[in-house]
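K.L.:
Predicted structure and sequence below. I'll ask about it afterward.
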Amino acid sequence: MLIDLQLHSTYSDGYLTPTELARLLARQGVKAAALTDHNTISGLNEFRQACRQYKIKPITGLELYVKLGNKRFNILWYNFKEPDQELHNILHNSQLRRRGKTRKILKKLVKRGFKINVDKILDKYSQYIPINRIVGDIRQISRNRAKISRELKNKNPREDEIIKRYFLNPQIGKLHESYISFERVLKLRKRIGGRIIINHPAKYGYINVDFWKKLKKL
């Protein structure tokens, strides 16, 4: 049986709506799936309804950016009880922080000669601000494309190159994720349940064996 337990929709940095995702999964023969958008659960109800329509078992899911001490990492959280007001507040706060950071950088890009309607772009995204799609919005304007190509000395720069130059640049501002206290997440899990899994465990070299031992004790 085919399953897919990490999917992102237009509610975070994906390019398909929850319904479109379910339709695609059905065509691929997937029988169980979890929508795990970044720091938001707003797409879950639509995803559940669409999955049932296509005879796919929907699994409640969420991907979170969390911090523990000076470590930053991702977790996947499955089968928690929702809706829950505290979870909603935690996610909403992280979304507001990221929105504020994004607004500051976009305003700086305007001062540097980019043609950007900051409010119009941000209003497109009511939940998690997806930097990949923000880059896409900026590149839709020919003047911006020309400026990017000129400054990066590349007619067709990759998305990650653009992000590094304009959104991870100390001279402009670094758009880091809005991290949530892992200890707070664990405390909340005691009440709403679910299973937490470390995502991309080998992605960051600084997360070592001693750190994993510390996590197991929590």
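P.N.:
Structure's in. What do you need? It should be emphasised that the depicted structure is a prediction, and the values quoted were computed from it without experimental measurement. Residues are numbered from 1 along each chain as shown.

K.L.:
can we go C-alpha only for contacts and neighbour counts from here?
P.N.:
Fine.

K.L.:
The one helix or strand residue 105 maps to packs against which elements?
P.N.:
Assessed by DSSP states H and E, residue 105 sits inside helix 85-111. On a contact count with 3 or more CA pairs under 8 Å, 6 or more residues apart in numbering; DSSP states H and E, helix 85-111 meets helix 118-123.

K.L.:
tell me what the helix it packs on is packed against?
P.N.:
Helix 118-123 packs on helix 85-111, going by 3+ CA pairs under 8 Å, 6+ apart.

K.L.:
Report the buried residues of the helix it packs on.
P.N.:
Under the neighbour-count criterion of 16 or more other CA atoms under 10 Å, helix 85-111 has 87, 90-91, 94-96, 98-99, 101-103, 105-106, 108-109 buried.

K.L.:
what's the answer for stretch 74-81, then?
P.N.:
Buried residues in stretch 74-81, counting neighbours by 16+ other CA under 10 Å, are found at 74-78, 80.

K.L.:
Spatially central, which residue of the chain would that be?
P.N.:
The centre of the chain sits closest to residue 38, judged by CA atoms, centre = their mean, with a distance of 3.2 Å.

K.L.:
take a look at this one as well, against the first:
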Amino acid sequence: MRAQNILNADLHCHSVVSDGTLTPEILAERAKANGVELWALTDHDEIGGQHRAAAAAKAQGLHYLTGTEISVTFAGETVHIVGLGFDTDDAEMQQGLRNTRGGREQRAREMAESLAKVGIHGAFEGALKFVGNPELISRTHFARFLVESGVCRETPEVFRKYLTEGKPGYVPHRWATLRDAVTWITQAHGVAVIAHPGRYNFSANEEYALFTEFKAHGGQAVEVVTGSHTPQEYVKYAETAREFGLAASRGSDFHSPGESRTDLGALPFLPGDLTPVWELLSDRIQE
């Protein structure tokens, strides 16, 4: 397998195991059909789909890296840290992810109560239809319910009107710490990656602090080319990777054919002078 920057790697996407709408098997088929050569499934705070994803990748002739996306609280914001190439049997990572998932159901019930106060009833049960497991319920599942019930036309509208800070359905959650997430990943022999940094509402000083602390804890990479970044942000975070000596990752953050603005495998390649994250993980790639 080529290990250069022109490799079509997609190292960030979600299945029905968290808040995606496709199974790991269908995602593997879609990735293969779209020309992906190296793939990772990165469900939120969950590794329960990893064996299925690896088996599906093998059946499709795809190279595969284990993955997850861990929710972290940093400077009052929710930040996502992707883990790649780790040992899925690592006990501390499994326990850490269980603890992180543990607060989701209570938060979801509070969100439903808040929505009921503005006349939207049955939101918890409605959201649960889209996930099936209260441990994995998220704002995305509430958004799908509100679209299905006709409250909003599309999921971005739901987030704007109801599920962001200051809106009726928003409830903050205390996630893992940055140190926790990076430590779980690295002690399980994986590489920690800051996911889609352009999405966070940080000042320049806060963003600098995020990257500084991330690297100090052992983080090694950043998503440069990702579905939620603009071309200008590709350039910005390529420079950030150079500044902090981080490897670069690439991932669509694909959730659903009807919701995601970038399909699996459809992103531009990484800038040629950056170190691709998969070069750090060559011995962890499953063939």
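P.N.:
Looks like it came in fine. What you are looking at is a predicted structure, and each value in this text was computed from that prediction instead of being measured.

K.L.:
ok, average deviation of the helix holding residue 105 of structure 1 from structure 2?
P.N.:
Compared with structure 2 after fitting, helix 85-111 of structure 1 deviates on average by 2.0 Å (mean CA distance after the TM-score superposition for structure 1).

K.L.:
how about the strands in structure 1?
P.N.:
Listed in chain order, the strands of structure 1 (DSSP state E) span 2-7, 30-35, 57-59, 61-68, 71-78, 168-169, 173-174, 180-181, 195-199.

K.L.:
so which of these comes closest to residue 120 of structure 1?
P.N.:
With CA to CA as the criterion, residue 120 of structure 1 lies closest to strand 173-174 of the strands of structure 1, at 20.6 Å.

K.L.:
mean shift of that closest one relative to structure 2?
P.N.:
Counting by mean CA distance after the TM-score superposition for structure 1, strand 173-174 of structure 1 comes out at 3.3 Å.

K.L.:
which outside residues touch that strand?
P.N.:
105, 166-168 (CA atoms under 8 Å, 6 or more residues apart in numbering).

K.L.:
again, 6 Å this time
P.N.:
For strand 173-174 of structure 1, the external contacting residues (CA atoms under 6 Å, 6 or more residues apart in numbering) are 105, 167-168.

K.L.:
again, but for stretch 137-147 of structure 1
P.N.:
Stretch 137-147 of structure 1 has contacts (CA under 6 Å, 6+ apart) with residue 114.

K.L.:
buried stuff in that stretch?
P.N.:
For stretch 137-147 of structure 1, burial by neighbour count (16+ other CA under 10 Å) applies to 138-139, 144-145.

K.L.:
Next: stretch 34-50 of structure 1.
P.N.:
For stretch 34-50 of structure 1, a neighbour-count test (16+ other CA under 10 Å) marks 34-41, 43-44, 47-50 as buried.

K.L.:
wait, which of these is closest to residue 60 of structure 1?
P.N.:
residue 34 (5.9 Å).

K.L.:
In structure 2, what residue corresponds to the closest one?
P.N.:
Applying TM-score structural alignment, one finds that residue 34 of structure 1 aligns to residue 40 in structure 2.

K.L.:
pretty sure its match contacts residue 63?
P.N.:
No. Applying CA atoms under 6 Å, one finds residue 40 of structure 2 not in contact with residue 63, separated by 8.8 Å.

K.L.:
For residue 133 of structure 1, state which of the buried residues of stretch 74-81 of structure 1 is nearest.
P.N.:
Of the buried residues of stretch 74-81 of structure 1, the one sitting nearest to residue 133 of structure 1 (CA to CA) turns out to be residue 74, at 20.3 Å.

K.L.:
so what corresponds to that closest one in structure 2?
P.N.:
Counting by TM-score structural alignment, residue 74 of structure 1 corresponds to residue 80 in structure 2.

K.L.:
contacting residues around residue 91 of structure 2?
P.N.:
With CA under 6 Å, 6+ apart, residue 91 of structure 2 has no contacts at all.

K.L.:
quick one: it from residue 65 of structure 2, how far?
P.N.:
The spacing between residue 91 of structure 2 and residue 65 of structure 2, counted by CA to CA, to the nearest Å, is 19 Å.
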